[in-house]
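Q: Next one to model:
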Amino acid sequence: MFETIARDLLLERTDHTLEFYEGSGSNWRLTKTGTPGNIGSFEDVLFANNDMQDTPVTISLFPIFRENQYTVGLSFVDITKQKLGLAEFLDDSQFTNVEAVMVALGCKECLLPMESGKSVEFKALHGVLTKCNVLLTERKKSEFKSRDLVQDLSRIIRGSTEPVRDLLSEFEHALCALGALISYAELLADDGNYGCYTIEKYNLDSYMRLDSAAMRALNVLENKTDLNKNFSLFGLMNRTCTAGMGKRLLNRWLKQPLLDVDAINCRLDLVQAFVEDAELRQGLRLHLKRISDIERLTHNLKKKTANLQPVIKLYQSSIRLPHIKDVLEHYEGQFSPLIRNKYLDPLQRWMNEDGLNKFIALVEVAIDLDQLENGGYMISPKYNRNLAALKEQLNAVEQQIQNLHKQTANDLDLSLDKTLKLERGTQFGHVFRITKKEEQKVRKKLSTHYIVLETRKDGVKFTNSKLKRLGDQYQKVLSEYTSCQKVFVAQVVDTTASFSEVFETLSVILSELDVLLSFADLATSCPIPYVRPDITPSIIFAKYSRRTVLRFVCFGLSYKIDLHHFDDSDYYGLNINCDYHGSTPLGLAWAICEYLVQVTRAPTLFATHFHELTALAHVDGHEPHSSSNLGVANYHVGAHIDPESHKLTMLYKVEPGACDQSFGIHVAEFANFPEAVVTLARSKAEELEDFSETFSINNDLKEEVGSKRKRACSPDDIARGAARAHKFLQQFSALPLDQMDWNEAMEQINKLRSVLEKDAAGCPWLQQFF
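A: Model prediction:
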């Protein structure tokens, strides 16, 4: 239950702080605190039964409004990857750069000075946090200071402090944000952080910029409302094998699409190698399935509560690496130099006597690997005389338990191990277990000589007085052994932590391999073959390709398309505008669309409920002011209505032409609206919708599409009315309103309106506005 609540508050909602108290009566104390950006205290609970799919990032902002422009100082921390970042940039009044950074980093929490919430200039910034589902944490402005920052960083940053000084000298406001972040995250309070962090300058132009609306519109990441995994790019492309590392890297790649063509081609070369060589692909995936989450295990080693479990899992992953290396060495295709440079050489460099081989030897000497079969993590008894003596006692008790197991099998006339099993668990300790079918045969003996503990689908668990006594004795000796080995466990954990640099490098290599193999597996398993797009610095050509995930980078489905690749998002970027209706007036929606067509001229997907906007694509539209707009075309998603039952069936097919009718009535019927309301709506729709009249649209297909609304006025009436309305607008715009008081302005406007209303008496088209 607690795991479910914690995951909901910290991973799903991301707008709560979780506090954990211990005590009784009136004496309670706070022992753990967690936020969406800092979940370290609850990691063991959150990811006990689930992989960690994304690393939470906390961001700190120090915005300044000066000389009518916004300057933003930004700092972020990724506690899982132990990485700090700095950036400083100019932004607009809507903080679009801040939003792009938040999306790219996957921010969960944002620190802001308390004073920013009271400022009108920064109101839009709070709206950005809401859109990005980021928790706002306000801190005192006194915490946003850069004093003693170099000294503080020298403790936690790995390596020399000189590069750190040079980096900090490039920033002003970002240093204040970093000071608040270090204080809030309490990085200096834990000496386990000392010498472990890295710091970098974050460049906004490193990746393609995506805002939160684009991420949702393109279904990039998973959503809890998705019906299945293929509803999102992440779900479709996630075929990773490693325990969490690959998922997190895929998540990051999807949020940070590449812009560098060489880097894109490099990834595509690797995907092509794995697609073309099935033996290479399958061999690597087979071994990667045995790899644990090295990144998280390395992070856990640095905690004071670390035990032998992460050490053992790192050992089990390390002994798989020679097999991965052998599979890579057997590849002799055209990309073998690239694979050697990217993977083989680094693996060879770290698999030496001072690297992984030394760690493997340490574990095999220090840990009793024979106990792993029983689920125990024990220091080898060779380390200490007391451990050796306790080990002998454990073996002696265990032998007695095994003898009792044989006696019980003979007593019940059951096959040893095959039918009568001996198990050890945390709830009952040592118990016997048989199937429910066998229990019926020995039920009489069980009821007289044994104690039945539990009956479940997997069988019946039972014990007797002798097994219970031996089990308690075994547990007592085991507890003594565990207590005696604590000092040696700490030594082994500390020694393993000294290999952190090795494991961090390996986690990068293996997670990258995992994601690229996932792309290759997707490309080869699709019923319609995926192909590789051809990429040049200014154009992407995917021969017979319909869905190319170009910058992440994967192959695409086999249909023809030309895609252009540019660096600037103004003229050449993709705009996605959705649902200009409701509170957004038609005039504003029209102006935005017209500006995109005639001025920005960027590729745009414009979804709207305003059928009038379809006139932008007309060569000879019904509106006199409509003009030919090259490159504008109307499309709609097809649907079928049964003429008898009026049942609506969505076809999920994009078809040319404007949508010729509304389906709101059918949705209302599905929602069980009152019949009288539906009948009235249907009659009103018949007045407004007419599917017979057609017109030509301005595109190469010259499709004939139905008009949305019946035209009650003649073309002459429309032309005359529009000309009169245009004259009214000219007269209104000529009024010197800035030089008039309110009453005088309203008097002049009412005069113009009254004249217009008189002229409208003979024009049906103008009358509809009154």
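
Q: use CA for all of it now, contacts and neighbours both
A: Fine.

Q: Wait, Gly678 touches Glu669, no?
A: Actually, residue 678 is Val. It isn't Gly. Yes. Between Val678 and Glu669 there is a contact at 7.0 Å, judged by CA atoms under 8 Å.

Q: Let's compare: structure for the following, please.
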Amino acid sequence: MGKPADTPMMVQYHEIKSQYPDAFVFYRLGDFYELFEEDAIQGAKLLELTLTARNKNSENPVPMAGIPHHAAKNYIDILVDQGHKVAIVEQMEDPAVAHGMVKRDVVQLITPGTKMIDGVGSDKQNNYLAAVLPGDGTWVLAYIDLSTGELKATTMYRFSDVMDELSSLEVKEVVLRKNDEQTTRQGLATQLGERGLVISTQTITGENATVSFLTQPLIKSDEVAATSMLLNYIFDTQRRNLDHIVPAVSYERLTYLKFNQDTRTNLDLIENTRTKKRAGSLLGLIDETHTAMGGRLLKQWVLKPLRDQHDIESRLDLVQAFQDDFFTRGALQDHLKSVYDLERLSARAAMGTMNAREIVQLKRSLLTIPGIKAVLSDTTSILNVTGNKLDDMVDLASLIEEAVVDDPPISVREGDIINDGFDEKIDNYRRVLHDNQQWLAQLEADERAATGIHSLKVGYNKNFGYFIEVTKANIVKLEANRYERLQTLTNAERFVTPELKEHERLIIEAQAKRTQREYELFVTVRERVKANISRVQKLAQQIAHLDVLAALSDVADNRRFIRPIFTDHNSIMIKQGRHPVVESLLSVGEFVANDVLLDETTNMQLITGPNMAGKSTYMRELALIVILAQMGSFVPAEYAELPIFDQIFTRIGANDDMAMGQSTFMVEMAEANHALQEATAHSLVLFDELGRGTATYDGMALAQAIIEFLDAHIHAKTLFSTHYHELTVLADQHASIENVHVGAVEDDTGHLHFLHQIQKGPADKSYGIHVAALAGLPDELITNATKILTALENKETVITTQNQPADTMQPERSGLSEQVALFNVDVADKETQIILGALDDFDILKMTPVDAMNALNALKQLRK
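A: Sure thing, here's the model as predicted:
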């Protein structure tokens, strides 16, 4: 409640603010939204507004910042994009007739998860809002895209899977159950908040008819509860019609090829890891779609490839059909260029925000459907059947064509929306307005003749209405009291007559009635659209599928992709496989293709060879071929025979997670453990340089143990890249492991040339120093490194100072298994022994960077 000294308006503001403490309250005052108190202080900083104060001369002035009503959307978008919420407070009654304080209320809460996506580059993006509900040994996730009406739910058994699905969906806001135990909710909020997610809460209330209808397809009670909570949050915050939301769909993650966020990042599936843009990613390469719906659907296919062979083959059959009929594909895509975002147009119709230009976009989209059907019907393939299933919605398209002009204004309340001949009343009003121009022209002619003032004119001003204007030089020619003075200008006087006033009243009345009548008819048309939302949404899904399949056929043609073959045998046979993204960045013919051959008896390839030679590219291209194949696309190869994989695991690149206190090596081991715990014999595992983040022998021991564990217990198809040449002997000890290497040759001058070709057997050496030379390290350094390497390979430990000439080095022979002690504990003093004991107690792998700094400081204090 407000303080005793608060004005009635501030009392009203505080009552509203208390209901939305975590939101910026945009409080409507006339033509402005006002921010008060802390909202104004923070909002002025974030939005670069001028911070003023209400009651400046009082003892406690109220901080205040204003935003013009017409520009509010831009400011709201800025706040929401930064993770804030905005509560829109509108006047609920006309101030002119209100008694006392004007009633105000929140009409909408805009949050990161409920923001309606728009703007350049966002048409192919979803904006998901999710709800997470802990169950009895399970976790339920429900999510919705408010801009399209898509609603789904799934049940998982580990919180890590929930986090991964949230990452995959790029969720920005999560709703938690408000009546959960506080410790449970706070724990969840902390974990979710650490990943940058906005947290909201919602009380689970009794079901209403709408919620019951939308959750009816769900069988699991926990999924019903989570979805109901999500829907109630939507209804409470949006407070408008949401008839475009489709009934919920339940899905199982295991029905799709599963991979986590690390794999999505390592493979550059959706965006390039380095640039954070679509260009340079798999999606950026294959997205040849022509509609927004198709673009969003293609992204979903990339992130969720299929595991059911029948469903995969059904998609491939349609891609094949489009590839076999180039002219049909081209004609279809010409029509698709005229199709707007039917899903989001449906949402705007349901919410009552669809304007006249958008309804014309819907009409133009629908008018393309008969052409699409005709194109597909001319074929003798399965495309004919697909075309016959399209609903061209001639009834709705014809209504819009008859009712709405082709180029309407944005505003729906200022007229000029409805076609001539559609409504008799509007035609009559327009006739009156048209006749008005003739009447005014005749009045002007008559008055010029009567007064003899040839410069006299009849005009109109928005503030003063119709007037007769006479220049001051001609005032003397006017008869006394002929006109009633209206306005004085610098060089003229403006007048009015009773006749002109009466005519103005009639014209204004006709204008107002015409405008109101046009708005009413437009709303009627929009309601017809709303009544047909389910038809429009079904059509949108069909068009999106056609768009994606035709696009994949385009990609297959343009990039020489072939149809993959799926086999029941657990073998991989890829001939001349290529990394599609890397290939697209090189000149034609420059990319070196490779075979990937793992028969039923071979589960693992140990890949050796120099850095930069193409080991990682070889590994990634296999994963991308698998993903493309199982999403229903052709693949970059001359021949591809594959099993159906259930999961893909990758450990590629050196990454840390400083925010979570994990070093590069800890992340490496965590990702390896994830694969070892989850992989099955039907999985694909890609491990690149495991063990390099620790001491040589530790790393080699871990790498060998992981290889043998995979071989003994999991039997997954595995590509294991390593610089530990000692591990290549494992191929002699395990029948399911084979050695391959990336070829490289030295010329007569000692320079290294990469062949980028995968060859049988292990590499003869690592060529690390050659790569260092290619990187441009000083010749003196390279020469010294070569001598040190020779000594090490001869099992010599070279002890030298930094400036000691190379030819004076005195090698001291030692077994490589021996290590030089950093400290001689036996002769160390008591103080040193205490410090060494403290070091022994540190669990470095579990320490965060801050913990490490604090530990180092503690050792310094011991030294003092």
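
Q: Just give the TM-score of the two.
A: Put the two chains on top of each other and the TM-score (TM-score structural alignment, normalised by the length of the first structure) is 0.62; 576 aligned residues with a CA RMSD of 5.2 Å.

Q: what's near enough to touch the spatially most central residue of the second structure?
A: For the second structure, Gln125 is the residue whose C-alpha lies nearest the centre (CA atoms, centre = their mean; 5.0 Å). Listed by CA atoms under 8 Å, 6 or more residues apart in numbering, the contact partners of Gln125 of the second structure are 117, 295-296.

Q: do that again at 10 Å, thanks
A: 117-118, 170, 292-293, 295-297, 299 (CA atoms under 10 Å, 6 or more residues apart in numbering).

Q: One more: Asp368 of the first structure?
A: 376-382.

Q: what about the second structure, which of the residues you listed hold up?
A: Among the contacts of Asp368 of the first structure, the ones still in contact in the second structure (both residues aligned by TM-score structural alignment, their matches' CA atoms under 10 Å) are 377-381.

Q: returning to that earlier point: so the residue nearest to the centre of the second structure, which state does it fall into?
A: coil (DSSP: H, G, I helix; E, B strand; the rest coil).

Q: ok, how many other residues are close to the closest residue to Arg546 of the first structure other than its chain neighbours?
A: Sequence neighbours aside, Tyr559 is the residue nearest to Arg546 of the first structure in space, at 4.7 Å (criterion: CA to CA, 6 or more residues apart in numbering). Tyr559 of the first structure has 15 neighbours, counted by other CA atoms under 10 Å.

Q: Same question for Asp570 of the first structure.
A: Quick note: Asp570 of the first structure (other CA under 10 Å) scores 11 neighbours.

Q: just the one 4 residues further on next, same as before
A: Each residue near Leu574 of the first structure was counted by other CA under 10 Å, and the total is 14.

Q: can you check the one 5 residues further on too?
A: For Asp579 of the first structure, the tally of surrounding residues (other CA under 10 Å) stands at 12.

Q: try Gly206 of the second structure
A: Neighbours around Gly206 of the second structure, by other CA under 10 Å: 10.

Q: same thing with Leu284 of the first structure?
A: 22.

Q: and it, that's in a helix?
A: Yes. According to three-state DSSP, Leu284 of the first structure belongs to a helix.

Q: That one pairs with which position in the second structure?
A: Superposed on the second structure with TM-score structural alignment, Leu284 of the first structure falls opposite Leu332.

Q: my guess is that match contacts Asp378, does it?
A: No. Contact criterion CA atoms under 10 Å: Leu332 of the second structure and Asp378 do not qualify, at 11.6 Å.

Q: Now the common contact residues for the two.
A: Common neighbours of Leu332 of the second structure and Asp378, using CA under 10 Å, 6+ apart, do not exist here.

Q: quick one: the strands in the stretch 51-200 of the second structure?
A: Remark: strands assigned in the stretch 51-200 of the second structure by DSSP state E, counting those that start in this stretch are 52-54, 62-68, 85-91, 104-110, 128-134, 139-145, 150-156, 173-177, 198-202.

Q: between those strands, which gets nearest to Phe32 of the second structure?
A: With CA to CA, the closest approach to Phe32 of the second structure among these belongs to strand 62-68: 4.5 Å.

Q: which part of the first structure lines up with that closest one?
A: Residue span in the first structure matched to strand 62-68 of the second structure, by TM-score structural alignment: none.

Q: check contacts around the residue lying closest to Leu221 of the first structure once chain neighbours are set aside.
A: Take Leu221 of the first structure and drop its neighbours on the chain: the residue closest to it by CA to CA, 6+ apart is Phe234, 5.2 Å away. By CA under 10 Å, 6+ apart, Phe234 of the first structure lies in contact with 219-223, 247, 250-251, 253-254.
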